[in-house]
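> for reference, the sequence and a predicted model appear below.
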Amino acid sequence: MMELYNKHPKYFVAVDCVILGYNEGELCLLLYPRGFEPSKGVWSLMGGFVQDEESSDDAAKRVLKQTTGLEDIFMKQVSAFAEPNRDSEARVISIAYYALVRMDEHDRACVRESGAHWWALSELPEMVFDHNKMVDKALVKLQQEAGYRLIGSELLADKFTLLQLRRLYEAIFQREFDPGNFRKKILSLEVLERLNEKDASESKKGAFYYRCKKEVPVKGLDRIVKV
């Protein structure tokens, strides 16, 4: 049996993590300057090689923990990237993941240690290899996820206003939503709990804070962004 396996080429397998955060109306991406050749010094996604006895999911979780200091981060597999010449040094097949991080919770010391920096998606620098394609595909995956499930607790503070939630969705989908329709649709999903507390900065009357319910009903989770 091993003779059959030995007839085939062997490749490196890596993971690359599209780490996304949200700050002041902008989706942000965590990048670091690559510390080795090829393309040393060029901005790169956080990643690494899959180790022995480690699944690709485990490798991605390891990279996320080393980078942000956080565990139990929301992450989803995006796609495999396997163009033969994507890395000039060797044949490397990379499995990309996107992860959502609360920017007020991550370990800034871990980020500084790696030389990483948060970039607004609207101002991304040039990246190594095919990392720009990974980011583009990750954003599509995030939009699909946010279209069928409320994305709030992963990127916003524990309590937020509907305006803050709408602005998050506008950043994710890169377009504006009608305020009235968005409010009506979101509240109809019955996934939010209104708090007896207001944010006085949004209007004279103030805007009620909401938080995500711990137990979410199945009904209504059809298509959030059809507003």
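Structure received.

> going forward, measure contacts between C-alpha atoms and count neighbours the same way
Will do.

> what about the longest helix in the chain?
Taking DSSP state H as the criterion, the chain has its longest helix at helix 131-148.

> that helix - contacts with which helices or strands?
Here helix 131-148 touches strand 12-23, strand 74-81, strand 92-100, helix 162-173, going by 3 or more Cα pairs under 8 Å, 6 or more residues apart in numbering; DSSP states H and E.

> let me have those in CSV, extended by mean neighbour count.
Output for the helices and strands packed on helix 131-148, formatted as CSV (neighbours: other Cα atoms under 10 Å):
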stretch, mean neighbour count
strand 12-23, 23
strand 74-81, 18
strand 92-100, 23
helix 162-173, 20
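
> next up, a second structure to put side by side with the first:
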Amino acid sequence: MPYDPSAFPAFAVTVDLVVLTVRRDAFCALVVRRGEEPFRGWWALPGGFVRKDEDLVTAAARELAEETGLHAQDPGSPPAGAHLEQLATYGDPGRDPRMRVVSVAHLVLAPDLPAPTAGGDAGGARWMPVDQLLGASGAGAPSERLAFDHNRILGDGVERARSKLEYSSLAAAFCPPQFTVGELRRVYEAVWGVSLDPRNFHRKVTGTPGFLVPAGGTTTRQGGRPAQLFRAGEATLLNPPMLRPEV
């Protein structure tokens, strides 16, 4: 039987980006103001349609650069120092009013990134606290409703990040190349939304094999006494894990 393209409905693939960072001790997500319909004027996650000649990672990096001005050093890569992974696929038939659209969401975790610059079809771009978008700890009513199903996608990305901090060394992705234990603790506190005991935290992270490696220097950038600098070790999984306190 010959192939008949008209027998198939309109269908498209997009990428959506959950870009998370810690800014001024707040856990923040990158959002853009939509400049076109549908949902014109709404805040949304950066993203867009995948082109015919692109793989998914290349499309994700391009959309990030076009809509926010955050560029990668190499095409098809996240910004320098960032962690990129595929998050999930979303294919509810009614998620986009234009046509049947399946989105492959990606999670990007990075140290404090510069202020984004809107471009392409975005009417604005900014970092916004996760609690403002999802409600406190993801449980309350959000004060900002995102376009499409982006509140759901963002919530999944935030929970992925919070969970990965328990059993992986991913917290270092939110830190500069050399950091103090205090700076690392504030990452955990911002992402988890809790306060941690400094002494217990110091003992746990410095006692976990392969997590931290002394960088051979100190810093006073936090004020007070000089603090020892560390860098991320080779361990990717933490044993024992850093369990989230119950809140």
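Received it, and whenever you're ready, just let me know what you need. No experiment lies behind these values; they were computed from the predicted model shown.

> follow-up on the earlier one: let's have the helices and strands packed on helix 131-148 of the first structure in a markdown table, adding distance to residue 48 of the first structure.
A markdown table is the format used below for those (distance: least, Cα to Cα, whole Å):
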| stretch | distance to residue 48 of the first structure |
| --- | --- |
| strand 12-23 | 5 |
| strand 74-81 | 14 |
| strand 92-100 | 9 |
| helix 162-173 | 27 |
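
> which among those is found nearest to residue 34 of the first structure?
Closest to residue 34 of the first structure of these is strand 12-23 (Cα to Cα; 12.7 Å).

> with the second structure overlaid, how far apart is that closest one on average?
For strand 12-23 of the first structure, the mean deviation from the second structure after alignment is 0.9 Å (mean Cα distance after the TM-score superposition for the first structure).

> the very next helix or strand once past that strand: average distance to aligned residues in the second structure?
For strand 12-23 of the first structure, the following helix or strand on the C-terminal side (DSSP states H and E) is strand 26-33. Compared with the second structure after fitting, strand 26-33 of the first structure has a mean deviation of 1.0 Å; criterion: mean Cα distance after the TM-score superposition for the first structure.

> and strand 26-33 of the first structure, what does it pack against?
In this structure, strand 26-33 of the first structure makes packing contacts with strand 12-23, strand 43-44, strand 46-49, strand 117-120, helix 162-173, judged by 3+ Cα pairs under 8 Å, 6+ apart.

> so which of these is nearest residue 190 of the first structure?
It's helix 162-173; of those, that one is closest to residue 190 of the first structure (Cα to Cα) at 13.4 Å.

> what residues in the second structure pair up with the closest one?
With TM-score structural alignment applied, helix 162-173 of the first structure matches the range 181-192 in the second structure.

> residue 96 of the second structure -> the first structure?
Here residue 96 of the second structure is matched to residue 87 in the first structure, going by TM-score structural alignment.

> ok, residue 151 of the second structure next?
Looks like residue 151 of the second structure aligns to residue 132 there (TM-score structural alignment).
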